[in-house]
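[1] sequence and computational prediction follow.
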Amino acid sequence: MLVYVIRRVGYMIVALLALTLITFFLMKQAPGSFLTINIMQSGLQTSGHSSYSMDVLQEWSERYHIGEPWYMEYWGYLKGILTWDFGTSFQYPNTPIMSLLVKAFPISLGIALSSIILGLLISIPVGIFAAMRRNTWADSGAMFFSMLGTSIPAYILAVFLIMVFSLYLHWLPSMGWRDLKNYVIPVLALALPMTGSMSRYMRTSLVENLNKDYATTVIAKGGSKRDVIYRHVLRNSLIPLITIIGPHLAGMLMGTVMIEFMFGIPGMGQLFNNAAGSRDYPLIMVSTFLYTLVIMVMNLLVDIIYGLLDPRIRRSGMSD
C-alpha cells in the first residue's frame, strides 16, 4: 500500500502543477484585470483613482513579474504556492492570503462536515429501511422522497426553510454565522439534497449484497433479514457510499457560494466568488489550488479506506 500511496502522491503533484498552469491561462484570458487600474503597460504607474501606495504596487510588480513574459509571471504565482508563502491579496493588500484562508476555511469546513454527518445519519437508516422492505410501498415512498430531495437545489430548499423556521415559526435566524443557531438552516439546506443520493446508494448496495450467496445462505439457515443486514451485509454496503462522501465534502468547501451569500457566511465559497469577480489573481490561484488539493486528498483517502474495508481491493488495486 505504501508504494501505491507514493505513486498516487506523485500523480497528484503533476496534476496540481498542470492545474495551476491551466488556471493561470484561463484567468489571464478573462476580460478585465484588477491590475490595469493601478499598473499600466508602460511600467509601474498609479492611476488617478488608485488607493494603493507605490510600495504596494512595487511589491506586486516584483513578486508577480508584471510586464515580463508569461512564464515569469506564472512562476511568480507558482513560487508562492510551492513555498506556501501566498503573499497578499489584490483586494486586501494589507492582509496576507493565508490569514484570509485561516478565517474562511474552518467556517466552510465546519458547514461541510456537519452536512455530511447529518446526511449520513439520515441516509443510512433510510437506505436500510427501504432495502428491508424492497418492492413495497414503503420502499417506493422512501425512494420517491429521496429523489425529490435530490431534485431540489440547495438554495431553493434554503428559501423554503427560511420561510418555515424564520418567518413563520420564528425559531431560527435567517442570517448571520456567529451563533450555533445560524448554522442550522444552511446545514439542513446542504444535507437534505445530498441525503437523497446517499439513500439511493445505500439502498441499492444493500439490495445487491442481500442477493449474494453469503447472504442468501444465512437467510436459508434461518437468519432474519435484520441480522443479515447488520451482521454481514452492512459493512460491504458502505463501500459504495464512501465513494461519494469525499467528493461531496470537497465540493461543499467551494460549492456553497449561494448558501454562504444568502446567509452572510464568510466562507471559502464567498471568498472565491469575490476573488473571481474582482480578478484577484493571487487569491484565485491559491483558492483553486487549495480546492483541487482537497479533492485529490479526499479521493486518495477514499481509496485507502476502500482497501481497509475490502481486502480484495487492497490486493488487486493497491499491489500493482
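    Great, that's in hand.
[2] C-alpha only now, for contacts and for neighbours.
    Will do.
[3] hey, where'd the helices end up in this protein?
    2-29, 54-64, 70-82, 97-132, 137-151, 154-161, 184-210, 213-220, 225-228, 234-255, 257-263, 268-278, 281-309, 311-317 (DSSP state H).
[4] can you list the residues that contact stretch 118-132?
    138-140, 142-143, 191-192, 194-196, 198-204, 206-207, 225-226 (Cα atoms under 8 Å, 6 or more residues apart in numbering).
[5] and here's the other structure:
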Amino acid sequence: MGRYILRRFAFSVAALWVIVTLTFLLMHSIPGDPFMGEKVTEAIRLNMLRKYGLDKPLWQQYLVYIGNLLRGDLGISLRMTNRTVNDLIREGFPVSCVLGLEALAFAVTTGLCLGTLAGLKHNSGWDYLAIVVAIIGISVPNFITASILQYVVGYRLRLLPIARWGTFEQSIIPAFSLGLGTLAITARMMRTSILDVINQDYIRTAKAKGLSEAEITWRHTLRNAILPIVTIMGPLIAGITTGSLLIEQIFGIPGLGKYYVQSVYNRDYTLILGTTVFYATILVVMNFLVDVSYGFIDPRIRLLKGRE
C-alpha cells in the first residue's frame, strides 16, 4: 500500500507539471503580448515587457516561472496594479469555496438519498423522479438553470434575491444552479450501483440468513453501492468547490471566477497561469486523496495494492 501511495503521488506531481507546462506554452503561443492594445508608445511597451521579464527568451521565462512556483510565488498581475496573483486568490477563492461547499452539500446529500430511494424502490415514483432529475441536471447547462431561476423565483415570484452575495438567501439560487448537475450525476450513479448490488450473491446470502431489510441495506447494500460514488467525488468536489465561472458572473459573485474571466479578457498571463495552476492543484490533490482513500474503504482494493 505504501508503494502504491508513493506511485500515485509521483503521478500526481507529474500531471501537475504537465498542466503547468502546457498552460505556459499555450499562453505564450498566442500572437502579440498583453500590452499591444494599450495606447502607449513603443518605448513604454518595451519597458513594460522588460519590467515583467517578458522580453527574455521563452525558456528563461519558463525556468523563472517554475522557480517562483516552487516557492509558492504565482507572480504579479500584469493588469491590476500592485496586486499579486496570490493576493487575488486569497481574496476570491474563499467566496468561490463557500458557494461550492453549499452546492456540494446540497448536491451530494440530495443525490445520494434520491439515488438510494430510486434503487431500492425500482420502477416506483422515486425511481421515475430520479430519472427525470438526472436527465434535466445533466442535459441543461447550469447557466440556463440559473437564468430561469433568476427570472421565475427571483423576478416573478420575488421569493429570493436575484443576484449579489453576502447573505444565505442570496446564495440559494446560485448554489442550487451550481449543484444540480452534480446532484444528477450522483443520483444516477447511486441508483445504478444500488440496482447492481442488490442482485449480488452476498445480498441473497444475507437474506437467507434472516437478516432484516434495514440491516441488509445499511451493512451490505449501501456500503458496497457507495464505492463507485467515491471514485468520482474527487473531480466533483474539486470542480464544485472552486465555483463556476459563469454562475459567478451571472449572479455578480465576487469569487475567483471573476478574476479568471478578467484575466482572459485582459491577456493577463500571470493571473491566467496562477488561477489555472491553483485549480489544477485542487483537482490533482482531490484525485490523489480519492485514490488513497479508496484502498482503505474497500478491503479488496487494499489487498490488491498490497500484492502489487
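    Cool, the structure landed. Everything quoted here is computed from the prediction, not taken from an experiment.
[6] about what we covered before: so which of the helices of structure 1 is the most surrounded?
    For these, the largest average neighbour count (mean count of other Cα atoms under 10 Å) is found in helix 184-210, namely a mean of 23.
[7] residues in structure 2 matched by that helix, start to end?
    Under TM-score structural alignment, the match for helix 184-210 of structure 1 in structure 2 covers residues 172-198.
[8] mean shift between stretch 177-187 of structure 2 and structure 1?
    With mean Cα distance after the TM-score superposition for structure 1, stretch 177-187 of structure 2 departs from structure 1 by a mean of 1.2 Å once superposed.
[9] and that stretch, how far out from the chain's middle?
    The chain centre lies 12 Å from the centre of stretch 177-187 of structure 2; the measure is Cα atoms, centre = their mean, to the nearest Å.
[10] ok, residues contacting it?
    Outside of stretch 177-187 of structure 2, the residues within contact range by Cα under 8 Å, 6+ apart are 100, 103-104, 106-108, 110-116, 130, 133-138, 142-143, 145-146, 229, 236, 240, 243-244, 247.
[11] what do you get for stretch 281-289 of structure 2?
    When contacts are defined by Cα under 8 Å, 6+ apart, stretch 281-289 of structure 2 is touched by residues R8, F9, S12, A15, L16, G234, P235, I237, A238, G239.
[12] run the last query once more with 10 Å
    5, 8-13, 15-17, 19-20, 231-239, 241-242, 275, 277, 280, 290-294 (Cα atoms under 10 Å, 6 or more residues apart in numbering).
[13] which stretch of structure 1 lines up against that stretch?
    Using TM-score structural alignment, stretch 281-289 of structure 2 corresponds to residues 293-301 of structure 1.
[14] about what we covered before: how about the helices of structure 1 in a markdown table, adding distance to F90 of structure 1?
    Formatted as a markdown table, these follow (distance: least, Cα to Cα, whole Å):
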| stretch | distance to F90 of structure 1 |
| --- | --- |
| helix 2-29 | 14 |
| helix 54-64 | 9 |
| helix 70-82 | 13 |
| helix 97-132 | 10 |
| helix 137-151 | 38 |
| helix 154-161 | 30 |
| helix 184-210 | 30 |
| helix 213-220 | 60 |
| helix 225-228 | 59 |
| helix 234-255 | 20 |
| helix 257-263 | 20 |
| helix 268-278 | 9 |
| helix 281-309 | 7 |
| helix 311-317 | 45 |
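[15] and the ones you listed: which comes nearest Y168 of structure 1?
    Closest of these to Y168 of structure 1 is helix 154-161, at 10.0 Å (criterion: Cα to Cα).
[16] for that closest one, grab the matching residue range in structure 2.
    By TM-score structural alignment, helix 154-161 of structure 1 lines up with residues 142-149 in structure 2.
[17] residues in contact with A276 of structure 1?
    Neighbouring residues of A276 of structure 1 by Cα under 10 Å, 6+ apart: M27, A30, Q270, L283, I284, M285, S287.
[18] what does it align to in structure 2?
    With TM-score structural alignment as the criterion, A276 of structure 1 lines up with V264 in structure 2.
[19] same deal with I313 of structure 1?
    Using TM-score structural alignment, I313 of structure 1 sits opposite I301 in structure 2.
[20] next, the contact list for that match, please.
    Contacts were defined as Cα under 10 Å, 6+ apart; by that measure I301 of structure 2 touches M1, Y294, G295, R307.
[21] now, which of these sits nearest A43 of structure 2?
    Nearest to A43 of structure 2 out of the contacts of I301 of structure 2 is Y294 (Cα to Cα; 57.5 Å).
[22] distance check, the aligned partner of I226 of structure 2 in structure 1 against M132 of structure 1.
    Structural alignment (TM-score structural alignment) places I226 of structure 2 against L238 in structure 1. The gap separating L238 of structure 1 from M132 of structure 1 is 16 Å, by Cα to Cα, to the nearest Å.
[23] how about I304 of structure 1?
    Distance, I304 of structure 1 to M132 of structure 1, using Cα to Cα: 30 Å.
[24] could you do A15 of structure 1 as well?
    43 Å.
[25] next one: W60 of structure 1
    62 Å.
[26] now for I66 of structure 2: which residues touch it?
    W17, V20, T21, Q60, G72, D73, L74.
[27] map it onto structure 1.
    In structure 1, I66 of structure 2 lands on L78 (TM-score structural alignment).
[28] then R79 of structure 2?
    Aligned partner of R79 of structure 2 by TM-score structural alignment: Q91.
[29] contacts only, for that match.
    Contacts of Q91 of structure 1 by Cα under 10 Å, 6+ apart are F34, N274, A275, S278, R279, D280, Y281, P282, L283.
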